[in-house]
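> I'll drop the sequence and a predicted model, then ask my questions.
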Amino acid sequence: MTTSERIDPSTLAGEREMLESWLDYHRETLALKCAGLSDKQLKEASVPPSELTLIGLVRHMAEVERGWFRNTLAAERAAPLFFTDEDPDGDFHPGADDTWEQAHTAWRAEIAHARSLAAPHSLDDRGAGRRERASGDPFTLRWIYLHMIEEYARHNGHADLIRECVDGATGE
């Protein structure tokens, strides 16, 4: 398994560079939490009664990247990768034949596409998708970046606990 090297975000960067670097930092943190484990270990739901697994978190984040960047920012109407109407939490329910390679490849592809979709936009640009707040306010790219950082940070906390239960590994 290959992962990119995680780089600490600059303390002196401009707003956009800082937001993008923090998002990348958290993306790579999730990758590091999964590094070196077998498919079986990545599918271990190790904090009962929770069904959360490391592979499930990666599949979920592929869906989150897809939803916010493709559907909300760019109005692509991309279909879900891992969940269905019958199993709305299917991203968290990998089957026996689902592999790390499939999940990791899908997740990395969504990250790459998210970057390409965001690149031409300013932080104040509003998403072209139909998703909006209950107030009717649209989402800006800035809001999407902040939400994605929050989403990864929260799930990286879950990944910390899962990984420690799987093999005892701890750390950032």
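Here it is on my side, so go on. Numbering: from 1, shown residues only.
> drop to CA atoms for contacts and neighbour counts, all remaining ones
Noted.
> nearest residue to residue 107 other than its sequence neighbours?
Leaving aside its sequence neighbours, residue 107 sits nearest to residue 62 (C-alpha to C-alpha, 6 or more residues apart in numbering; 4.3 Å).
> nope, residue 89 is what I was after
Distances taken as C-alpha to C-alpha, 6+ apart place residue 83 nearest to residue 89, at 5.9 Å, with adjacent residues excluded.
> hang on, that neighbour packs against residue 95?
No. Using C-alpha atoms under 8 Å as the test, residue 83 is too far from residue 95 to be in contact (11.8 Å).
> one more structure, for comparison:
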Amino acid sequence: MNEDKAKADLVRYLQTAREALVWKLDGLSEYDVRRPLTPTGTNLLGLVKHVASVELGYFGDTFGRPSGEPLPWFEDDAEPNADMWATPDESREDIVGLYRRSWKHAETVFAELPLDAVGRVPWWPAERSEVTLHQILVHMIAETDRHAGHADIVRELVDGSAGLREGNDNLGGDPSGWEEHRNRLEEAAKAAKEAKTADPGLPA
């Protein structure tokens, strides 16, 4: 496979994950895109803010191409996890706009650097801080897909919406049957628990 094809494949997978993450905000109120749905505060707009911010770092600073975007939540005096939630002063448009600008910034890096271009991740341990563009593309695909998965669950908890991306939910089955399906799984889980209680020798 030649380099252009390999790079195009990686960028395509990254863009698919990016768009899936942003899509999870569609149709929700300001409250619902921000409200925490897990004990650690995971929320939809915070996920977008975080991924936008780290992408600017990985495709910018790592390769000596800082974006110039101010990221006060990464300053030394910022509170922990400030990149994982949106303040009342940070609009949805601000954060999604930042994310889309990070895509544009990355486009110039992809266009101008080969996959074997060497960079350095300043916040990684010194012994593994030297990286290639290929490695960072793979890293950001994994990072973005991981958080898109978080967004899948959070969005389902907000309003029951689920799916891979617009026009393709990738779920299969009849949506009217999900409650019955969930109840069946609950019964299976209870039966497994009872079986384990009855026979402690079974695997946990």
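Received it, and whenever you're ready, just let me know what you need. These figures come from a predicted structure and were not determined experimentally.
> Could you tell me the TM-score of the two chains?
With the length set by TM-score structural alignment, normalised by the length of the first structure, the two chains reach a TM-score of 0.83; 159 aligned residues with a C-alpha RMSD of 2.1 Å.
> Pick out the residue closest to the middle of the first structure.
Nearest residue to the geometric centre of the first structure (C-alpha atoms, centre = their mean): residue 61, 2.8 Å.
> After alignment, which residue of the second structure pairs with that residue?
Counting by TM-score structural alignment, residue 61 of the first structure corresponds to residue 51 in the second structure.
> likewise residue 159 of the first structure?
In the second structure, residue 159 of the first structure lines up with residue 151, judged by TM-score structural alignment.
> Would you enumerate the residues in contact with that match?
By C-alpha atoms under 8 Å, 6 or more residues apart in numbering, the contact set of residue 151 of the second structure is 21, 24, 43, 44, 47.
> Output the residue interval of the second structure matched by stretch 19-37 of the first structure.
With TM-score structural alignment as the criterion, stretch 19-37 of the first structure aligns to 10-28.
> which of the residues in the longest helix anywhere in the second structure are buried?
Counting by DSSP state H, the longest helix found in the second structure is helix 133-159. Across helix 133-159 of the second structure, burial judged by 16 or more other C-alpha atoms under 10 Å covers 133-137, 140-141, 143-145, 147-148, 150-155, 158.
> Same check on stretch 51-66 of the second structure?
Under the neighbour-count criterion of 16+ other C-alpha under 10 Å, stretch 51-66 of the second structure has 51-63, 65 buried.
> name the element the residue nearest to residue 152 of the first structure when sequence neighbours are not counted belongs to?
Spatial nearest neighbour of residue 152 of the first structure, chain neighbours left out: residue 26 (5.8 Å); criterion: C-alpha to C-alpha, 6+ apart. Here residue 26 of the first structure, judged by DSSP states H and E, is contained in helix 15-34.
> mean shift of that helix relative to the second structure?
Following superposition, helix 15-34 of the first structure is found to deviate from the second structure by 0.7 Å on average (mean C-alpha distance after the TM-score superposition for the first structure).
> for stretch 149-162 of the first structure, same thing?
Stretch 149-162 of the first structure sits 0.6 Å off on average (mean C-alpha distance after the TM-score superposition for the first structure).
> Just the strands from the second structure, written as ranges.
Under the criterion DSSP state E, strands of the second structure are mapped to 118-120, 130-132.
> would you list those in CSV and tack on mean neighbour count?
Compiled in CSV, the strands of the second structure are given as follows (neighbours: other C-alpha atoms under 10 Å):
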stretch, mean neighbour count
strand 118-120, 18
strand 130-132, 17
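> Throw these into JSON lines and include distance to residue 179 of the second structure, thanks.
Formatted as JSON lines, the strands of the second structure follow (distance: least, C-alpha to C-alpha, whole Å):
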{"stretch": "strand 118-120", "distance to residue 179 of the second structure": "49"}
{"stretch": "strand 130-132", "distance to residue 179 of the second structure": "47"}
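> Out of those strands, which gets nearest to residue 162 of the second structure?
strand 130-132 (35.1 Å; C-alpha to C-alpha).
> Show me what that closest one is packed up against.
For strand 130-132 of the second structure, the packing partners by 3 or more C-alpha pairs under 8 Å, 6 or more residues apart in numbering; DSSP states H and E come out as strand 118-120.
> Not counting its neighbours along the chain, what's nearest whatever residue of the first structure lines up with residue 141 of the second structure?
In the first structure, residue 141 of the second structure lines up with residue 149, judged by TM-score structural alignment. Excluding the flanking residues, the one nearest residue 149 of the first structure by C-alpha to C-alpha, 6+ apart is residue 23, at 5.1 Å.
> Wait, that neighbour touches residue 145, no?
Yes. When contacts are counted by C-alpha under 8 Å, residue 23 of the first structure is listed as touching residue 145 (7.1 Å).
> Next one: residue 85 of the second structure from residue 105 of the second structure, what distance?
Per C-alpha to C-alpha, to the nearest Å, residue 85 of the second structure is found 23 Å from residue 105 of the second structure.
> Looking at these two now, which is surrounded by more residues?
More neighbours surround residue 85 than the other of residue 85 of the second structure and residue 105, with 23 against 18 (other C-alpha atoms under 10 Å).
> In the first structure, what residue corresponds to that one?
Residue pairing (TM-score structural alignment): residue 85 of the second structure is matched to residue 93 of the first structure.
> how many other residues sit next to the nearest residue to its match once chain neighbours are set aside?
Spatially, and ignoring its direct neighbours in sequence, residue 93 of the first structure is nearest to residue 56 (6.4 Å; C-alpha to C-alpha, 6+ apart). Neighbour count of residue 56 of the first structure, defined by other C-alpha under 10 Å: 24.
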